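Asks: got a sequence here, can you model it:
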Amino acid sequence: MSIDTAKGVLGDATIAELEAGLRGTVVRPDDAGYDEARAVWNGSHDKHPALIVRCTGTADVIRAVEFARSQDLLVAVRGGAHSIAGFSTCDDGIVIDLSPMKGVIVDPARRRVVAQAGVTWGDLDHETQAFGLAVTGGLISSTGISGFTLGGGVGWLLRRHGLSSDNLTAAEVVTADGRVVRADPQEHPELFWALRGGGGNFGVVTSLEFQLHPVGPQVLAGLIVYPVAEARQVLTRWREQLDRMPDELTTVLNLTTAPPLPFLPPEVHGTRVVVLLGMYAGDPSAGEAAVAPLRTLGTPIADLMGPVSYTDMQSMLDPLWEAGAHNYFTSAFIEPSDAALDTVLRRHLTTPTPSSELHMHHLGGAFARVPAEATAFSQRDARVLCNVIARSPDATDFDSHVAWARDTRREIAAHGHGAMYVNFTGDAAEDKVRASYPDAVYERLVRVKDAYDPTNMFRLNQNIRPSAAA
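Replies: Alright, predicted model coming up:
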């Protein structure tokens, strides 16, 4: 069966030639597994690619890239497929699906791990924790390691060990012309610099090597729930603690609606609350003193902060973030002034659905000590990252929920420099991408883009446009 694309028609013989060069499989629109293969975690993106190439290794990725180039197809690259902005799928083009690529090799002596790009953080943590090691990973364990790392990588180890991308020591990349390159501080150093914060602009990353750190198996972590009536006090007291917290402690304030969980009183279910989440990434007994001030930010409704396994903390939020719901994220780096806290609280009281939230991530520590010029991630002096989430179980009124998130972001971003975190942003908005990198950093990213993807083959991302496309 021939397949129509935005650029023309792919005949049976053409597709058969592609398949002959693969160890993986090609999924067509008329195949039984097509709807499952095209689905992404974020249900707000319902796209119909012309082909899905399920790659089993780097050779398959090379073949898929060469095929896409020869047929002038739009390319989407899929890893964990959370796809906040829908970049891991497309209409009429080709999806290069890396999810079958699940290899993980841990070197405990060197404290290094090499993982293929289809690995999720749950997969990686399972392997590295066997040796008592970890690297900063996603807050939801089903998140893919690749896209998360390329955009920066904010997680529970951020203040102790920096971003995920700060711990990237090398990456294997298939470039737009089908070459395979290793990017590290010695080989392709400019590409290596750009991969750490510049997103998926420069090629298909097929494997990543990380520096690991001793973490766990037990950590002091969990959550404390406060009533919305005390929200201003909780935020103010949390802000007062920011500069006093040790690097081992990373916290997030989640302004949300209480779900019907058994540890919450029934009368709290469905009401707005403020949830303090945190992890002390050191000796749990030593963390008690660091966590103590967090227990008195207000009058706790529930206090579930205590010793847990690192992997349990990494997957604690998974049940609340199931696949298929409609999601829109947007974000801003802010200074938590009184005016900023007032804005956050006011917008919290207008959340359009029970699962719509505002997250305030405490930065600093190891994250802030990375030299600004060392990576493409450029907001090292920011104190707080605010993530605005519109989420609903289906498409009903979702456009209005997105409008709420955009308006909220606009008001909150006024308390910062206008920069967003590219992983927490559901728009492919050129102006916001441009505002998120200082001029010199953006110009350097363009030079790397010119060198490795001058035709912008890889443009389904927070796009750095090459000079020829500017």
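Asks: from here on, contacts and neighbour counts on C-alpha atoms
Replies: Will do.
Asks: residues near residue 261, how many?
Replies: 10 (other CA atoms under 10 Å).
Asks: thought residue 291 was touching residue 246, still the case?
Replies: No. Counting by CA atoms under 8 Å, residue 246 does not reach residue 291; the two are 9.8 Å apart.
Asks: between those two, which one's more packed in?
Replies: Between residue 246 and residue 291, counted using other CA under 10 Å, residue 291 has the larger neighbour count: 21 against 18.
Asks: does the more buried one lie in a helix or a strand, and which?
Replies: Under the criterion of DSSP states H and E, residue 291 resides in helix 284-291.
Asks: that helix: what's the following helix or strand?
Replies: Next along from helix 284-291, by DSSP H and E: strand 302-303.
Asks: roughly how far is that following strand from the heart of the chain?
Replies: Counting by CA atoms, centre = their mean, to the nearest Å, strand 302-303 is centred 28 Å from the centre of its parent chain.
Asks: now do stretch 289-300
Replies: Centroid separation between stretch 289-300 and its chain, computed with CA atoms, centre = their mean, is 29 Å.
Asks: can you check stretch 41-48 too?
Replies: Distance, stretch centre to chain centre, for stretch 41-48: 17 Å (CA atoms, centre = their mean).
Asks: and the residue nearest to the spatial centre of the chain, how close does it get to residue 161?
Replies: Nearest to the mean C-alpha position of the chain, counting by CA atoms, centre = their mean, stands residue 148 at 3.8 Å. Residue 148 sits 16 Å away from residue 161, taking CA to CA, to the nearest Å as the criterion.
Asks: one more sequence to fold, the one below, so I can look at both together:
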Amino acid sequence: MDGATLEATTLEAMEAAVRGPVIGPQHPDYHQARKIYNAMIDRYPAAIMRCTDAGDVMASVDFIRDQGLELAVRGGGHSGPGLCEVDGAVTIDLSPMRWVHVDPETRTALVGGGSQLGDLDHASHAFGLATPAGIMSTTGVGGLTLGGGHGHLTRKYGLTVDNLLAADVVLADGSFVTASAKEYPDLFWALRGGGGNFGIVTSFTLQLHPVHTVGFGITVWPVDRTPDVLRWYREFLPQAPDDLNGFYNLLTVPAGPPFPEEIHNQKMCGVVWCWTGDLAGLDDALAAVNDAGPPAFHFTTPMPYPGVQSLFDELIPAGLQWYWRGHFFDRITDESLDVHARFGENVPTDLSTVHLYPVDAAAGRVDKDDTAWSYRDAIWSGIVGGVDPDPAKAEIVKQWAVDYHQALQPHSMGGSYVNFIGAGEGQDRVRSTYRDHYGRLAQIKATYDPDNLFHANQNIEPAG
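Replies: Modelled structure (predicted):
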């Protein structure tokens, strides 16, 4: 059946199969419903099935499969290449499944598959708890977790998948299983970094840790100081205590607090800090920032963890033009300093950026074969992002990101965090991301999804 246009009777049958609404092209909410975080993606699904619970997901999978339709899955809608929507496919939309149940005794959270990080952070913060997951509250828990998940707490508590205890999954045959270290351990292994290839996760059980008020900081230097800052940063951070996380970034200073007016709208390089140790030790932990040369601005303050997680929400809201690509790095080479300096000084728009997220310390002490995430020897997960609100600048920001990414390739480890793979990078990039885990993942894919129903993702093809 051609999935581009569905007959009215097919839409009616969809509506009868699920409790949630089915939104077709004639529905008044269709154009709003098909919008995702990245406005560079403009796709027209044949229908959007908004699922209210696991039963809806099971019925949706059965219907789409049996009708020979193409399937895509949307959680938080933050997919950079827009993998959550496909022209002419049916989107299973988990966004109504936004709920979090925290058990303070076991320090665990049961999280609905459509939840965003802000939902998790809000619910767990009430109990003085948190888990490492991203840097923006609007990111979907599902996509982030299944790709591996890193954020402000990664050096202290590992990747998100290192804190995943169980997952409720709807498989390609429409059945429902709970995967954990004891049940369906092969599936559980694959889910921890293998993306959305193996099924639709309707809920996650995550380990939480004592985190309430953290030390937040930001230090910036003029962009022409990039080589000096990176020389210092590459030596300082890997030797820092696990309590200190700091991601390097390129930025145009926003015109607002906490930045002083004299540096507003200036190009800078800097580090965003998160300190989970004793708050009295925050300034001592960051005393070495002057070793990179006097910063243009250095700011620290205690902050509730959900506040840190939501700081970037207004700066980079939904609806911007985005193109991103990533790399893993085990070092910041001398040669790459010139690359960072050159592209930083020629950044095309105020919101375009590069981030280097630490994935060492606690994350690096997990054995590489314990999860599908294969780069436990990496120190940084980097992303180059071309960003602007103006669609007329879409090609400009994309080309800058592609050129920057390619210039860094010789200085990288050869793969990328799967959630940072950009549109059009190809199957070889997926293979390089999983390294020698790819064969095992392909075998597990063949077990649970032999016909590759779940292929609207960074696809792992079933072994055969």
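Asks: buried stuff in the helix holding residue 291 of structure 1?
Replies: 284, 287, 290, 291 (16 or more other CA atoms under 10 Å).
Asks: any chance of these in JSON lines, with distance to residue 447 of structure 1 too?
Replies: Listed next are those as JSON lines, based on distance: CA to CA, whole Å:
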{"residue": "284", "distance to residue 447 of structure 1": "46"}
{"residue": "287", "distance to residue 447 of structure 1": "45"}
{"residue": "290", "distance to residue 447 of structure 1": "44"}
{"residue": "291", "distance to residue 447 of structure 1": "45"}
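Asks: for those, which one is nearest residue 52 of structure 1?
Replies: residue 284 (45.7 Å; CA to CA).
Asks: test my guess that the closest one contacts residue 216.
Replies: No. Applying CA under 8 Å as the test, residue 284 of structure 1 and residue 216 come out as separate, 9.1 Å apart.
Asks: helices of the stretch 1-150 of structure 2, start to end?
Replies: 8-17, 30-33, 54-66, 117-125, 141-147 (DSSP state H, counting those that start in this stretch).
Asks: highest average neighbour count across these?
Replies: Among those, helix 141-147 has the highest mean neighbour count (mean count of other CA atoms under 10 Å), at a mean of 26.
Asks: off-centre distance for that helix?
Replies: 7 Å.
Asks: matching residue 441 of structure 2 against structure 1, which residue comes up?
Replies: Using TM-score structural alignment as the criterion, residue 441 of structure 2 maps onto residue 445 of structure 1.
Asks: and that match, what does it touch?
Replies: Residue 445 of structure 1 makes contact with 194, 198, 376, 464, according to CA atoms under 8 Å, 6 or more residues apart in numbering.
Asks: returning to that earlier point: surely the residue nearest to the centre of structure 1 meets residue 138?
Replies: Yes. Using CA under 8 Å, residue 148 of structure 1 is in contact with residue 138, at 7.2 Å.
Asks: about what we covered before: mind listing which of the contacts of residue 445 of structure 1 are in helices?
Replies: Under the assignment DSSP state H, the contacts of residue 445 of structure 1 contribute residue 194 to helices.
Asks: among the contacts of residue 445 of structure 1, which are in strands?
Replies: Assigned to strands by DSSP state E, none of the contacts of residue 445 of structure 1 qualify.
Asks: can you pick the most crowded of the contacts of residue 445 of structure 1?
Replies: residue 198 (31 neighbours).
Asks: wait, which of the helices of the stretch 1-150 of structure 2 is closest to residue 450 of structure 2?
Replies: Taking CA to CA, helix 54-66 is the member of these nearest to residue 450 of structure 2, at 12.6 Å.
Asks: measure how far that closest one is from the centre of its chain, please.
Replies: 26 Å.
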